[in-house]
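# I'd like to go over a predicted model; first the sequence, then the structure.
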Amino acid sequence: MAETPLAGALKNAIGHYMTAVAEKLLAEGTPVSSVSTWGRYDDDEGREKHHNDVEGSLNLNDSFVRRFLPDAEAGLHWSGTSGWCLWSMSKGRASAGGSFYFYDGARWLGAGLIPDPDRVAAFLSAVQLDPHSAGSDDRPFYRQPLEDLSGLCERLQVHRRVDYGNPSYELRFNEARCGAYYDRTARALTSGADDIVNVPVRRGELEALLHLLEFAEGSSHKPVRLFADYLAGDIAQRRGEGGSVNEHRRALTYAIEVKERKGQAERRQHKDDDGE
């Protein structure tokens, strides 16, 4: 069945809302790996699979989830009838392949159907402190399934970026994620924490790290690719070369240039604002 205009509009609007929340979390240092949406209200099989209404999800890195739920899989999920929740499922249950209702054990934010990204970020912060008591296990209902979908789509439009030229939320999320890690890398390299540390590492682990940097170099946007390239080169040239830790610092040099350019841009912006 071909996607209807409303179904496509819902998917896009939900995707931009998911991305708006992801942007807030990424800015706070949360490793959001992807966003997903479901807007096919007109697909009977899909409605049964996706709990009879439209939905969205934020997927978090497994290493991040293990910090507060070491024995479970979890993620942030948005229901078109009930708002945000943290879903979780024990790894033993997942591997056993038993029956599982998606919302079993979910913790609900309960702050309305479309709360601001700041409110969702605060909920995740509470989850990290105590995932078993954050929010509530009582699922709220703010609308009935399939009720006034055009109105819901309109309400979600507030989270579109009016200054964003491309209508694709996927591209917007990719740019946000790449930009967040670009900024984090630049800040880490220019933080002043420049003492030399001895980290025991196996040769195979070092090779694996270089492979992952090579992967990042080929899969991210250009500024991140440069950091991956320079870091991989610095590490590779230091192997087996005594005293070379202060000689191969191309990534740091680039980070300093990035910081200087950003500072110049901010000063120009302040000057323009003062002149208005």
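Thanks, I have it.
# From here on, just use CA atoms for contacts and neighbour counts.
Noted.
# Arg177 should be in a strand, yeah?
No. With DSSP: H, G, I helix; E, B strand; the rest coil as the criterion, Arg177 is helix rather than part of a strand.
# what about it, distance to Leu226?
In this view, Arg177 and Leu226 are 16 Å apart by C-alpha to C-alpha, to the nearest Å.
# between these two, who's got more neighbours?
For Arg177 and Leu226, the more surrounded residue by other C-alpha atoms under 10 Å is Arg177, and the numbers stand at 22 against 18.
# and the nearest residue to the more buried one once chain neighbours are set aside, how many neighbours does it have?
Spatial nearest neighbour of Arg177, excluding adjacent residues (C-alpha to C-alpha, 6 or more residues apart in numbering): Leu26 at 6.8 Å. Neighbourhood size, Leu26 [other C-alpha under 10 Å]: 22.
# Leu26: which element?
For Leu26, the host element (DSSP states H and E) is helix 5-27.
# Which elements pack onto that helix?
When contacts are defined as 3 or more C-alpha pairs under 8 Å, 6 or more residues apart in numbering; DSSP states H and E, helix 5-27 packs onto strand 32-38, strand 55-60, helix 117-129, helix 149-156, helix 169-189.
# Name the single longest helix found in the chain.
helix 250-275 (DSSP state H).
# What are the buried residues along it?
Within helix 250-275, the residues that count as buried by 16 or more other C-alpha atoms under 10 Å are 251-252, 254-255, 258.
# In space, what's closest to the residue most central in space within the chain - neighbours in sequence excluded?
Central residue of the chain (C-alpha atoms, centre = their mean): Val32, 2.2 Å from the mean position. In space, not counting the residues next to it along the chain, Val32 is nearest to Leu60; the distance is 4.6 Å by C-alpha to C-alpha, 6+ apart.
# Pasting the second one now:
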Amino acid sequence: MASETEPQMSAELSRRAGHYAAAVAECLLAAGLPVTIQSCGPWHDGDGEDLDVEAGISFTQAFQDQHGGGDCGLHWTGTSGWCIYTAEGPDRHPSGSHWPGAGLLPQPELVAEFVDAFTLDPAGSGSGEQPSYRREGQDFTLLLDALAPYLPARPFLFEDPQTRFADLHRRAYDNRVRQALSSPASTPLTHLHLRQGELTA
């Protein structure tokens, strides 16, 4: 990240961006959207030098199939905020991006609403013009402060964003199973043959 930051700051920016992405992923999971992967890290130039920070959230193949079958996901950069991108072909070359225009760090609920709007009307959601809220490689201390509210309340449990996301993912699907098992008595009975190992699982 150029001369303004040391490797420790680069790592801390990546960690905080990851926790922000995990907070967004939590809202998406709560809305029933098929989030699969959350990643974060430094944003490199062609020579491998750290320039800024970015994070990403991917959707399942089923979600991608509904929107053309190519790669599709959410991407956040420390300069332009969130966008939904779509990519086609074997090289997954980006073919379109939709920017919500909601600022650099919109509330996670707003990001989930933007994804919901995209699922209903891909062509009409957001803008194709990439905004710029911050200069690349500048004001890292301010960005760290802005990301601080998204750090976990219990950092000793979820210091790593990936660990936090894995726990969110597990709890979301656990809740889905519990809701299905506690459905109204009027729900028709379904007979299903299971092996003992499958039942245990």
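Yep, it's here. Computed from a predicted model, the values in this text were never measured in an experiment.
# if we can go back for a sec, and the residue nearest to Arg177 of the first structure, what's its match in the second structure?
Using TM-score structural alignment as the criterion, Leu26 of the first structure maps onto Leu29 of the second structure.
# List the contacts of its match.
By C-alpha atoms under 8 Å, 6 or more residues apart in numbering, the residues touching Leu29 of the second structure are 35, 169, 172.
# related to what we said a few turns ago, so what secondary structure elements neighbour the longest helix of the first structure?
Using 3+ C-alpha pairs under 8 Å, 6+ apart: helix 250-275 of the first structure touches helix 169-189, helix 222-238.
# so where in the second structure does the longest one end up aligned?
It refers to helix 169-189 of the first structure. The aligned range for helix 169-189 of the first structure in the second structure is 161-181, by TM-score structural alignment.
# what about the matching stretch, how far off from the first structure?
Following superposition, stretch 161-181 of the second structure is found to deviate from the first structure by 0.6 Å on average (mean C-alpha distance after the TM-score superposition for the first structure).
# List the contacts of that stretch.
Residues from elsewhere that reach stretch 161-181 of the second structure (C-alpha under 8 Å, 6+ apart): 15, 18-19, 22, 25-26, 29-30, 38-39, 158.
# If you rank those by neighbours, which is first?
Ala22 (31 neighbours).
# Quick check: closest non-adjacent residue to that one.
In space, Ala22 of the second structure is closest to Phe165, 5.6 Å off (C-alpha to C-alpha, 6+ apart).
# Count the neighbours of that neighbour for me.
23.
# what's the spacing between it and Glu26 of the second structure?
8 Å.
# just Phe63 of the second structure next, same as before
Between Phe63 of the second structure and Glu26 of the second structure the computed distance is 17 Å (C-alpha to C-alpha).
# Now do the contacts for the residue nearest to Val32 of the first structure.
30-34, 74-76.
# re earlier: now the longest helix of the first structure against helix 169-189, angle please.
If you take axes from the mean of the first three to the mean of the last three C-alpha atoms, to 10 degrees, helix 250-275 of the first structure sits at 110 degrees to helix 169-189.
# three-state assignment of Gln144 of the first structure?
The three-state label given to Gln144 of the first structure by three-state DSSP is coil.
# Report the contact partners of the equivalent of it over in the second structure.
Residue pairing (TM-score structural alignment): Gln144 of the first structure is matched to Arg135 of the second structure. Applying C-alpha under 8 Å, 6+ apart to Arg135 of the second structure gives the contacts Thr79.
# go with 10 Å
For Arg135 of the second structure, the contacting residues are 52, 78-80, by C-alpha atoms under 10 Å, 6 or more residues apart in numbering.
# Between these, which sits nearest Ser10 of the second structure?
Asp52 (8.0 Å; C-alpha to C-alpha).
# ok, so what distance separates the residue nearest to Arg177 of the first structure from Asn59 of the first structure?
From Leu26 of the first structure to Asn59 of the first structure the distance is 12 Å (C-alpha to C-alpha).
# Please enumerate the shared neighbours of those two.
With C-alpha under 10 Å, 6+ apart, Leu26 of the first structure and Asn59 have common neighbours 32-33.
# Settle this for me: Cys85 of the first structure is touching Arg107, isn't it.
Yes. If you go by C-alpha atoms under 10 Å, Cys85 of the first structure and Arg107 touch, sitting 5.3 Å apart.
# burial of Leu51 of the second structure, as a residue count?
For Leu51 of the second structure, using other C-alpha under 10 Å, the count is 20.
# cool, and His211 of the first structure?
As a burial measure, His211 of the first structure scores 13 neighbours (other C-alpha under 10 Å).
# mind listing what it touches?
Each residue near His211 of the first structure by C-alpha under 10 Å, 6+ apart is listed here: 205, 217, 232.
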